[in-house]
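Asker: mind folding the following:
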Amino acid sequence: MLRFHECCQNYKDFRKRQEPAVDKLKEPTLDEITSALVGRYGLNFTRQVTASLWFLCKEEASLLDITDQACSLFSPSEITLLEWTDDLEMYILKGYGKSINYRMGMPLLEDVVQSMEQAIMAKEEKHVPGSFEKARLRFAHAETVVPFSCLLGLFLEGSEFDTIQKEIPLAFPLKPPQKRKWRGSIVAPFAGNNMLVLYRCPAPDKARSKHFVQVLHNEHPIPMPGCNGSDFCPFEVFKEKIVAPHRKHDYDTVCNAKLEQKPSGSKIFQILQWFFQLGKGDKYPKDEF
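Answerer: Reported below is the predicted structural model:
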């Protein structure tokens, strides 16, 4: 259930097809920074060397808290651009860039909702404390956390949530210096996590919900566009607005049905076309990955 990305054949096929295209999308930024490094240090840097130095910078900073070695080779603006290329890759291959990225995680969300319904039933039927589940803990990696966050509609503006409900492609994360919500360092940092907490509140009016769901991301309450930007949502509204729209996509259909494939060359052309249009101020992609 947690490693759906390893079981979903259509997702694995999609990722295999798209990884070269994503690399192409990142190349102009890497080339720009490589050129700056060559001019700055007078060494024969290549695109691959730049990518390797960026990887080393991230490893040193995250694991050893060292930022004055590999990271010091880059200027602050270059680091901002390199972070954006990482965010773009995560967005396309794990996030909102393609609906299969998160729809394949629907069985996990269904299991969460079912566990909450069971807890409500146990409480209403006055089961003996200790005879029913109080918490369900699951441990996985970013390949699970990111799609699950997307199922909940996190890190979206209100209008973007409506867009994905209509199955219309979203724009890619905006290139710096423009601001963006989608940041890998926030969406899926080390020890990143999501918590869904079920509350039971007194409700004198039977027409009003007495069960609420609060979503926390990395231990902090986070707004849900599907619940009018609140992190505290009536359980029935949570099921209707956030969970139900995904239920029309059966896991077997999403992951195992044969999908019509377009030639990869045309997709790369579309990506490059979008990239150059972005530089001209067109922020929306012309097609979905």
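Asker: contacts and neighbour counts: CA atoms only from here.
Answerer: Noted.
Asker: and Glu6, what helix or strand is that in?
Answerer: According to DSSP states H and E, Glu6 maps onto helix 4-7.
Asker: what's that helix packed up against?
Answerer: helix 9-41, helix 142-151 (3 or more C-alpha pairs under 8 Å, 6 or more residues apart in numbering; DSSP states H and E).
Asker: which of the residues in that helix are buried?
Answerer: 4-5 (16 or more other C-alpha atoms under 10 Å).
Asker: pull the distance from that helix to the chain's centre.
Answerer: 16 Å (C-alpha atoms, centre = their mean, to the nearest Å).
Asker: before we compare anything, build this one as well:
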Amino acid sequence: MAMRIATFLVILLSVFEHSAAGELFNVRQHLSTVSRYGAVKEFADSAFVPSKVPDGCSPIHLNLVARHGTRSPTKKRMRELDNLATHLESLLRDVKEQNLSLKKVPAWLWGWKSPWKGKVTGGELTDVGEIELYHLGIRIRERFPDLFNEEYHPDVFTIKATQVPRASASAVAFGMGLFSGRGSLGPGHQRAFAVTSESRASDILLRFFDCCQNYKDFRKSQEPAVDELKEPIFDEITATLRKRYGLNFTRQDASSLWFLCKQEASLLDITDQACGLFSPSEVALLEWTDDLELFILKGYGKSLNYRMGVPLLKDVFESMAQAIKAKEENYAPGSYEKARLRFAHAETVVPFSCLLGLFLEQSEFKQILREEPLQYPPKPPQKRNWRGSTVAPFAGNNMLVLYSCPANSSSKYFVQVLHNEHPIPMPGCDNSDLCPFEVFKERIVTPHMKHEYSAVCNVKLEKPELKPAMSKLSQLFHWLFSQRNDDTRSLKVDL
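Answerer: Predicted coordinates for the structure are as follows:
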């Protein structure tokens, strides 16, 4: 009896291991960037107290940079799962032929086939992904009714997406939620709206990573090193899986099973098969390997990762400057932009978050400004700010809301940053989520403007051009007060 009680306690402890505040461990919240938005969107720093928007302030412009919603596996990943099924079949056959014990083998492994077997396309937005963006659009309209009370016009509510179908489909789903009930189409009174895209070959605003040769070279050179960093974790977990289930798993099997776990939990709501093979502490370690890769190849691990996103930051800041001009000069309603809404990828959202200095401690932000490297995210069970499930889950987003305030407030204009719809501290603004516009410009935007996209991404373009020289101060002054069309044109010429 005592032995049974002890066994029960061990099982109970394993269930609660690495759980938050005593709650049951939920693997759906530990899937790094494969996490579904609904599973993690309520995550926020409980110790952070959001700023109170000063009385009398009203939102006059909103910038959104969002990742596409939940998607199906890519064709390459579906082939990996087919290969896993073949190898699992071989492992089980070996066990039977050697007359080894089958008691440890989970029943679901027998005859398992990939849920995506035979599918010839992949990577598309799922039904869940559509719903994520649709409801995000509804919530944003309800949260900022004064911004979206105007009749739709593409110049007032600009919607942009990359040419990748899951991104443009996400933009459509979002727009259907944002403008639902505002039109005359069908029983939902939908209305048509425009979604524009740049060519993949020249989209340095939303697919800057795809146009940046230096980044592509860096990523290709670093991927083997990242794999080496992850190998000890996978080797340790692979050895444990062999002992636990009596199957001669390889490191590749462990990697593929972890990928299967993420797909089953995120897309199929299945958590008792592939995910059930791993203990909570093993899931935490596997999540950390994904977060480490995200940090090194897309985040703060290399300044190139986010400096190539400067055109996007410039576009965001320019839109706010134009909104201020429209307010100052009393533009007529309907004659100026009120929201700029963008839909792209994790490779877009992560660098943009880094440009804003999100998920950093104050000292780390100062290191970034000094262009010093940061330490890798600490390994579990240590706490870390950098989590893929928070930084860029499916439908993950950053919103920058520009507020106009009364003359008697401390600043005439404020910028509030929301990450996944929650106010988030900015180390560059004294760890506040609400930043005076001039402070936001001086501390967060301007330091990045010395890095030209062409110079960062293509060494050959660093050679001086045969044209009159302009001082950096003059260039910045020219940029701050130039018109939107001129900026857009100059970006295309630089590329």
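Asker: SS state for whatever residue of the second structure lines up with Gln69 of the first structure?
Answerer: Counting by TM-score structural alignment, Gln69 of the first structure corresponds to Gln273 in the second structure. Classification of Gln273 of the second structure using DSSP: H, G, I helix; E, B strand; the rest coil returns coil.
Asker: which residues touch Thr46 of the first structure?
Answerer: Going by C-alpha atoms under 8 Å, 6 or more residues apart in numbering, Thr46 of the first structure touches Thr34.
Asker: hang on, the earlier thing: among the helices and strands packed on helix 4-7 of the first structure, which is nearest Cys57 of the first structure?
Answerer: helix 9-41 (14.5 Å; C-alpha to C-alpha).
Asker: now the next helix or strand after the closest one: buried residues?
Answerer: Downstream of helix 9-41 of the first structure, the next assigned helix or strand under DSSP H and E is helix 47-59. For helix 47-59 of the first structure, a neighbour-count test (16+ other C-alpha under 10 Å) marks 47, 50-51, 53-54, 57-59 as buried.
Asker: swap in stretch 273-293 of the second structure?
Answerer: Here stretch 273-293 of the second structure shows 273-275, 277-278, 280-293 as buried, counting by 16+ other C-alpha under 10 Å.
Asker: from the residues you listed, which ones fall inside helices?
Answerer: When DSSP state H defines the helices, the subset of those inside them is 280-293.
Asker: can I get those in CSV including distance to Ala161 of the second structure?
Answerer: Shown next, in CSV, are these (distance: C-alpha to C-alpha, whole Å):
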residue, distance to Ala161 of the second structure
Pro280, 37
Ser281, 38
Glu282, 37
Val283, 33
Ala284, 33
Leu285, 34
Leu286, 32
Glu287, 29
Trp288, 30
Thr289, 30
Asp290, 26
Asp291, 26
Leu292, 28
Glu293, 25
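Asker: now, which of those residues sits nearest Phe208 of the second structure?
Answerer: Among those, Glu293 lies closest to Phe208 of the second structure (C-alpha to C-alpha), at 19.2 Å.
Asker: so what does the closest one match up with in the first structure?
Answerer: Using TM-score structural alignment, Glu293 of the second structure sits opposite Glu89 in the first structure.
Asker: spatially central, which residue of the second structure would that be?
Answerer: Ala392 (2.2 Å; C-alpha atoms, centre = their mean).
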